[in-house]
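Undergrad: Next come a sequence and a model predicted from it.
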Amino acid sequence: MTDTAIAWDTYSGQRPERRPVNSRGETTWFNWTQYQDHGPGVELLEAGPGDRVLDLGCGKGGNAAHLTAVGMHPVGVDVSPKQLAAARSRWGDMPSLELHQAEAVQFLQQDRAYDAVYSVYGAVWFTDPARLLPAIRARLRPGGRLVFSQRPPVEGCYGCQASYIPRGDDEDPLVVKRWDYEPEVWEQVLTEHGFDDVHASVMAAPPGRRTVGTLIVSARA
């Protein structure tokens, strides 16, 4: 197992399971932000029933499961066996949901086309955009959407940064790389890689004591 897979397996054990239902009583739903019942939904993908949609860094599969429930054909990819095992345990009976263990750029080398590609705090955040964006662009059908979300960058900390995943008290944390840019820089980077209709902005956190919003970026092939 690669060091990256070990890191995300460790992270998987630290994350709570998705609730059985959300505040609206729904058993599946799409969430772009780090907050429950907050923000836009699947409409950002501009995809519909029958469309093939790729989830890069699908984790435990909740968002992909919702796409299945509304008639799309999602393909979830994650490097972590434990994340995928949890996804299969909860959502494995959904016939149109595909789940694959692979690194994102490696998976995109397969000759398959997608109507939309998305990443929610997933592989787009944790993969070098110079490698990943051309691979995504090559697999999106003309007019297809790329949409991703992640935390906004810390002021002054841009480009490749380190994320630390804690382990036991006597163990050093695991380290994975992430790529942090301000919204206008993401717009420039995506445009340079051949995407059009690029928009990047930070959605404010829900009311309360929370202050960190969610960076949401969209583009069109």
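TA: Alright, I've got the coordinates.

Undergrad: going forward, measure contacts and count neighbours with C-alpha atoms only.
TA: Will do.

Undergrad: who's in contact with D37?
TA: By CA atoms under 8 Å, 6 or more residues apart in numbering, the contact set of D37 is N22, S23, N31.

Undergrad: Closest one to A47 out of these, please.
TA: Distance to A47, by CA to CA, is smallest for N31 among these, at 15.6 Å.

Undergrad: number of nearby residues for that closest one?
TA: Summarising burial for N31: neighbours were counted as other CA atoms under 10 Å, giving 19.

Undergrad: same deal with N22?
TA: By other CA under 10 Å, 13 other residues sit near N22.

Undergrad: what's the nearest residue to it if we skip its chain neighbours?
TA: D37 (7.0 Å; CA to CA, 6 or more residues apart in numbering).

Undergrad: ok, which stretches of this protein are helices?
TA: Listed in chain order, the helices of the chain (DSSP state H) span 3-14, 62-69, 81-91, 104-107, 129-139, 183-192.

Undergrad: Out of these, which one sits most buried?
TA: Per-stretch averages of neighbours, counted by mean count of other CA atoms under 10 Å, single out helix 62-69 among these, with a mean of 23.

Undergrad: contact partners of it?
TA: Here helix 62-69 has contacts from 18, 28-31, 42, 55, 58, 73-76, 87, 91, 94, 96-97, using CA under 8 Å, 6+ apart.

Undergrad: A further structure is provided below for comparison with the first:
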Amino acid sequence: MTDPRSAAWDTYSQAKPQRRQTNAKGETTWFNWTQYADHGPGAELLALRPGASVLDLGCGSGGNLAHLATLGMKPVGIDLSARQLGKARDRWSDVGGLELHQADALAYLRDTSTIFDAIYSVFGAVWFTDPRLLVPLAHAGLQPGGVFAFSQRPPVKGCYGCQASYVPRGADEDPAIVKRWDYEPDIWSALLEEYGFAEVTATVLPAPEHDKRTVGTLLVRAVRGDQAQPCSAM
């Protein structure tokens, strides 16, 4: 059976343009954690060396994944949207080493035999998956000391937990509805520590000063610790 969320993200893909050909530095590939161009940290947040394996949960059109490939990583990207993956294959056809799969994040993490050096999500599947299901699977899918990092919009004050996102479709159609999970930074920190992560940082990166928009970016980073996961989470 087709996942109804796939159609929602296919619709989203139609309205979202491809990444720019170059960034402000003239680079043809780059890593961006935020919703703002040329803003925030880059791939160094993942602490990866060439040859490391890395998983992008909700890779979209593949810009961040392509950059990691040019740095010598072994990048794997999953996304529910066939259209998004098609855009990734078209745009980055000249970048070798990209491995792309149409898959649900939970199903992929349960089924894969690969243990990754880093797992990340940029406005991707971590935002749109129940964290009490996803976080323990991400912990299990990482090497000891591996990095788990993700970014998304910070929550609206007073609107926490499972929320509804509406994805416009057409003038004569109801919007597609997908769930997302919004928490304040301290709640994310506590949740990650509960499932065995250490060195957790969860902060809201402010919007660029020159931008008229003011909403920052929630950026969370953690390292797989030694302790076992709670059995009730699986």
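TA: Thanks, I have it. Not measured: the values here are computed from a predicted model.

Undergrad: picking up where we left off before, of the contacts of helix 62-69 of the first structure, which belong to strands?
TA: D55, H73, P74, V75, G76 (DSSP state E).

Undergrad: ok, so of the residues you listed, who is nearest P129 of the first structure?
TA: Of all these, D55 has the smallest distance to P129 of the first structure: 16.1 Å, by CA to CA.

Undergrad: The counterpart of the closest one in the second structure - how many residues pack around it?
TA: Residue pairing (TM-score structural alignment): D55 of the first structure is matched to D56 of the second structure. D56 of the second structure: 25 surrounding residues under other CA under 10 Å.

Undergrad: The strand ranked longest in the first structure vs the second structure, average offset?
TA: Criterion DSSP E: the longest strand present in the first structure is strand 140-150. Average distance, strand 140-150 of the first structure versus aligned residues of the second structure after superposition (mean CA distance after the TM-score superposition for the first structure): 0.2 Å.

Undergrad: In the second structure, what stretch matches that strand?
TA: Mapped onto the second structure using TM-score structural alignment, strand 140-150 of the first structure covers residues 142-152.

Undergrad: in that stretch, what's buried?
TA: Judged by neighbour count (16 or more other CA atoms under 10 Å), stretch 142-152 of the second structure contains these buried residues: L142, Q143, G145, G146, V147, F148, A149, F150, S151, Q152.

Undergrad: Tell me the spacing between the second one and I119 of the second structure.
TA: This points to Q143 of the second structure. The gap separating Q143 of the second structure from I119 of the second structure is 10 Å, by CA to CA, to the nearest Å.

Undergrad: And the third one, by the same measure?
TA: As defined by CA to CA, G145 of the second structure lies at a distance of 12 Å from I119 of the second structure.

Undergrad: what residue lies at the spatial centre of the second structure?
TA: With distances taken as CA atoms, centre = their mean, the residue of the second structure nearest its centroid is S121 (1.4 Å).

Undergrad: Could I get the contacting residues of that residue?
TA: Per CA under 8 Å, 6+ apart, neighbours of S121 of the second structure: D56, L57, G58, C59, A149, F150, S151.

Undergrad: repeat that with 6 Å
TA: Contacts for S121 of the second structure (CA atoms under 6 Å, 6 or more residues apart in numbering) come out as D56, L57, F150.

Undergrad: can you check C160 of the first structure too?
TA: Per CA under 6 Å, 6+ apart, neighbours of C160 of the first structure: R178, W179.

Undergrad: Count the neighbours of G213 of the first structure for me.
TA: G213 of the first structure, neighbours per other CA under 10 Å, totals 18.

Undergrad: Likewise for V223 of the second structure?
TA: Neighbours around V223 of the second structure, by other CA under 10 Å: 24.

Undergrad: That one maps to what in the first structure?
TA: Aligned counterpart of V223 of the second structure in the first structure: R220 (TM-score structural alignment).

Undergrad: Report the separation between that match and I165 of the first structure.
TA: 33 Å.

Undergrad: Not counting sequence-adjacent ones, nearest residue to R112 of the first structure?
TA: R112 of the first structure sits nearest to R139 (CA to CA, 6+ apart), 6.3 Å away.
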